[in-house]
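Chemist: Need a 3D model of the sequence below.
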Amino acid sequence: MNSPATEKFLGLDHLRTLAIVMVLVYHYRMFAHPEWVDKYGQFGWTGVDLFFVLSGFLISKQLFEQLKHLDKICLKEFYIKRFFRIIPPYALTLILYFSFPLFREREALPSFWKFITFTQNIELDLLHFGTFSHAWSLCIEEQFYLLFPLFLMLFVKFQKLHTIKYFLFSLLSLTILLRIISWQLFIVPNQNTDNTWRIWYMKIYYPTYTRLEGLVTGIGIAYFYEYSSCFKKFINSNGSLLFFIRISSCWIFVLDLFKSNFTISFYNWIYISFNWLWINCNVGCFKILFFISFKIYFICSAGITFFFYLSHAQRNYTLNTNGIRKIKY
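Modeler: Now for the predicted structure:
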C-alpha cells in the first residue's frame, strides 16, 4: 500500500534556502571577504538550528501522516527515499575530498569510516581534522533518520503514541542537562586558555546528545499539528499574526546578541522558541508566499541545495586559496 500524499508547505522551501544562505555566508568568513560579511554573517550559525527544526518537522510529519491514515509506518519506503535523497550527493562529495587533496579546505580529514557511519561529529577535533567539518550536522540528521522511525514504531507497538509528547519533553530536558554537565566538566576547567574553543566545539557544539533540541522542537510541532485539531486550526487561522510576531522576535533576538556577551553554549534554549515561531508562521501563512514559490523552486530543489551545501567549503577554498584565514571562535 502506498503512503498517503504528504501535505505541502511551500513556505518551508523558502526557509530551506534561507538556512543555506545563512550558513554559507557564515562559513565564507574563513576566507577573504568584504566587511559586510562579518557584520551579517556572524548570525549564520542559526541556519544550522533552523535545518534541525525543519528536518524534525518534515520527517516526523510524514511518519505521523502514515500512522494516521495507514496505522503503520512504511519503513522500507522511508529508508529508500532517504537513501536516494542523501547518499548520492554525499558520496560524490566524499569522492572529491578523498580523491583530490587539492580541494580540501584544511590539512586533514577524519577517518573515512567516520563519514560512512555518520559518526564524524563525535569527538570531532576541528583544529586537527577540520576538513569537511560541516558534515557534522548531516551526521546528526542521519542518526535521526535512522533511529526516530524505530522509536516511533515502539510507541505504536505498545499503543503509547499519545505519550510521545512526554518523551519529547524528557529528551529536551536531557539534552539541556547534558550540555550543562559538559560545560562544567570540559569548559570550566579550561576557561581562559587557547584550547577553550576547540574543546567547546568537540564537547558541546558537535555531539548529538547536546544538539537534540532543534529536532525535538520540530517533532513536537509536527505531532501537535497532526493530532491536535485546535493547534492546527489556531496555526492556520493566525498565520499572518504569527508571521509578524516571528519578525519581531527575530529582531529582538539579534539586538540581544549585539548588546550582551551571550554565552553561545546555551543559545539554543532561547532559539527553541525562536525557531518554533519561525516554523509555525510558515505553516500558517504559506499561502502568502505561494506567488513567489514557483520562481525560486529550482534553487529550492532539495538535491541541488543539499549538494551545494556539502561542497561549498571546497568551492570557497578553491576560489580563495590565497585568502584563507581563521575565524575568531
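Chemist: alpha carbons only for contacts and neighbour counts from here, please
Modeler: Noted.
Chemist: Now for I288, how many residues are close by?
Modeler: 14 (other CA atoms under 10 Å).
Chemist: so where does I95 fall, helix or strand?
Modeler: Mapping I95 onto the secondary structure by DSSP states H and E places it in helix 75-99.
Chemist: list the helices and strands that helix packs on?
Modeler: Identification of packing neighbours for helix 75-99 by 3 or more CA pairs under 8 Å, 6 or more residues apart in numbering; DSSP states H and E yields helix 136-157, helix 302-319.
Chemist: Please render these as JSON lines that adds mean neighbour count to the earlier fields.
Modeler: Converted to JSON lines, the helices and strands packed on helix 75-99 look like this (neighbours: other CA atoms under 10 Å):
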{"stretch": "helix 136-157", "mean neighbour count": "17"}
{"stretch": "helix 302-319", "mean neighbour count": "17"}
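Chemist: and for comparison, fold this next one:
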Amino acid sequence: MFQSVNNLFSTDASEIKSLNGLRAFAIIFVLINHYALNLKFVLTNQPILELIYSNFWFGVDLFFVLSGFLISKGLWFHWQKFQSIDFRSFYIKRTLRIFPAYYFFLIITVTIAYALLKFSEKKGVSTEVQAALKKGISNVWGDFLFVGNYFPGIHNHTWSLSIEEQFYLLFPILCGILFFKLKFPKRQLMLWIFYLIPLLMRIITFIKVEESSKPPYYGEIYSPLQTRFDSLIIGVIVMDLFYNNQNFSNFLNDHKKIYHLLSILFFSALIFCLMISPHNLDIFSHTLRYNLQNLSFAGIMYLALINVKSPISNFLSLKVFTPFAKLSYTIYLWHFIFMGIALAILKVNQNVSLFSFHINFIFVLLIQLLLSIPLYLLIELPFQKLRTKLL
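Modeler: Reported below is the predicted structural model:
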C-alpha cells in the first residue's frame, strides 16, 4: 500500500513528464472554474477575475488534447510493429481504465440523489429541488450509456467523459481503415480535414439555432461530440507530427527565435481567450474560439515535447504536478462532492474576503488530493493491475 501511494508522487521512464504538468493544469483549471462558480458572490466586484475564472472551463479542452495525443500514440506504436489495430487490447484497456471508477461514482451518487429525492418529498422541500432531482434521475441512463453529453442526467460534468468514450469507440476504426494506411503528408492532410469538421458544425449550428440553451449554446455547441472532437484530433495531429516528422522538430530547435515566438503566440492566444465573456453571443465566441484554445494548448504541448530542456518543458515536468496528474480522473469524477466537503469544513459564508477566497482554494485543492487517494487505491489501481496481467 505504501509503495502504491509513493508511486503517485513519482514518475517512471515510460512517462512523458511534461504531459503530467499539462494534465495537472487541466484539472486545476476545471477546479478553479467550478470553485469560482460556487462562490461567485465573492467576485461580484472583481469583474476581471470573475471573467478569467469563468473561462477556465477550457481545462476540458486541454484534457481532450492530451487524450487525443496519448490514445493515438498507443495505437500508432502498435501499428508500426504489426500493421494492424489490436481492437481487443485497446477496448479492454479503455474499459478497465474508465469503467470501474466511473460506474462506482455513478452508482454511489445516483443512490444519494434518489435518497435525497425521497427525503425532500417526505419533508416537503422546495418543489424546484424535487423537480431537478426527478429530471436528473430520469435521465441518468444517459450517463450510464456514455451519452450524457446529449441527455444530461444528475451530473453536469460527465458530458466530457461521454465525448471521450464516443471518440475512443470510433477513432481506432478510422485509424485502421483510413488514417494509418496513409503516408505522413496525406495522413496529416486527412487529419486536418477531420479537424475542421467540428468548426463547420459549430458555424452551421450557430447560424441555424434561433434561441440557444443557457449558458449560450451549451447544449447545441459546448457538449456534443460533433462540435467538440477537434480538440481530440489536434492531439492526434501533434502525436503524428512529433513522432513522424523529426525535421520540423529540428528546425524549431535550431531556430530559437521562431520557437520562442511561437511560445509567446500560444500563451497570448490563451490569455486572449480568457478575456472573452461566456455570455457573448457573437459567432467567434462559439466557433473559432474553440480552435484558438485547442490549437494553443496543442502548440504548447508540442513545444514542450520537442525540447525537454526548454523552460516550458522543465516547468511542466516539476514533480509537484505528478500526483495531480495521476489522480486527475478520480478528482474529476468526485470534485463537486469533495469541494462541497471542503467548503463545509471551511464554513464559507457571504463575508469571505478575496484573499480568503484564494487561500481557501489551496485547502480545497489539498482536500481533493487527499480524498482521491483512497478511491484511487481501492477502485482504479486494482483494475490497472488487472489490465497489466491480462495484456
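Chemist: Next, the TM-score between them, please.
Modeler: Once superposed, the chains reach a TM-score of 0.80 (TM-score structural alignment, normalised by the length of structure 1), with 307 aligned residues with a CA RMSD of 3.4 Å.
Chemist: Reformat the helices and strands packed on helix 75-99 of structure 1 as TSV; add distance to S99 of structure 1.
Modeler: Converted to TSV, the helices and strands packed on helix 75-99 of structure 1 look like this (distance: least, CA to CA, whole Å):
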stretch	distance to S99 of structure 1
helix 136-157	20
helix 302-319	13
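Chemist: hmm, back to that, which stretch of structure 2 is the helix holding I95 of structure 1 matched to in the alignment?
Modeler: Helix 75-99 of structure 1 lines up with residues 87-111 of structure 2 when matched by TM-score structural alignment.
Chemist: got the residue ranges for the helices in the stretch 101-250 of structure 1?
Modeler: Using DSSP state H, counting those that start in this stretch, the helices found in the stretch 101-250 of structure 1 span residues 112-116, 136-157, 164-182, 196-200, 213-227, 229-237, 239-259.
Chemist: Please tell me how far K61 of structure 1 sits from S249 of structure 1.
Modeler: Between K61 of structure 1 and S249 of structure 1 the computed distance is 25 Å (CA to CA, to the nearest Å).
Chemist: which ones are touching the aligned partner of V216 of structure 1 in structure 2?
Modeler: Residue correspondence to structure 2 (TM-score structural alignment): V216 of structure 1 is matched to I233. Counting by CA atoms under 8 Å, 6 or more residues apart in numbering, I233 of structure 2 touches 65, 68, 191, 194-195.
Chemist: most neighbours, which of these?
Modeler: With neighbours taken as other CA under 10 Å, the top of these is V65, carrying 28 neighbours.
Chemist: Who are the contact partners of it?
Modeler: Contacts of V65 of structure 2 (CA under 8 Å, 6+ apart): 231-236, 294, 297-298.
Chemist: out of these, who has the most neighbours?
Modeler: In terms of neighbours by other CA under 10 Å, the contacts of V65 of structure 2 top out with G235 at 30 neighbours.
Chemist: Tell me which of the helices of the stretch 101-250 of structure 1 sits nearest to Y79 of structure 1.
Modeler: If you check each of those against Y79 of structure 1 by CA to CA, helix 136-157 wins as the nearest, at 7.9 Å.
Chemist: what's that closest one packed up against?
Modeler: helix 46-70, helix 75-99.
Chemist: will you turn those helices into TSV that also has distance to T263 of structure 1?
Modeler: Output for these, formatted as TSV (distance: least, CA to CA, whole Å):
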stretch	distance to T263 of structure 1
helix 46-70	14
helix 75-99	33
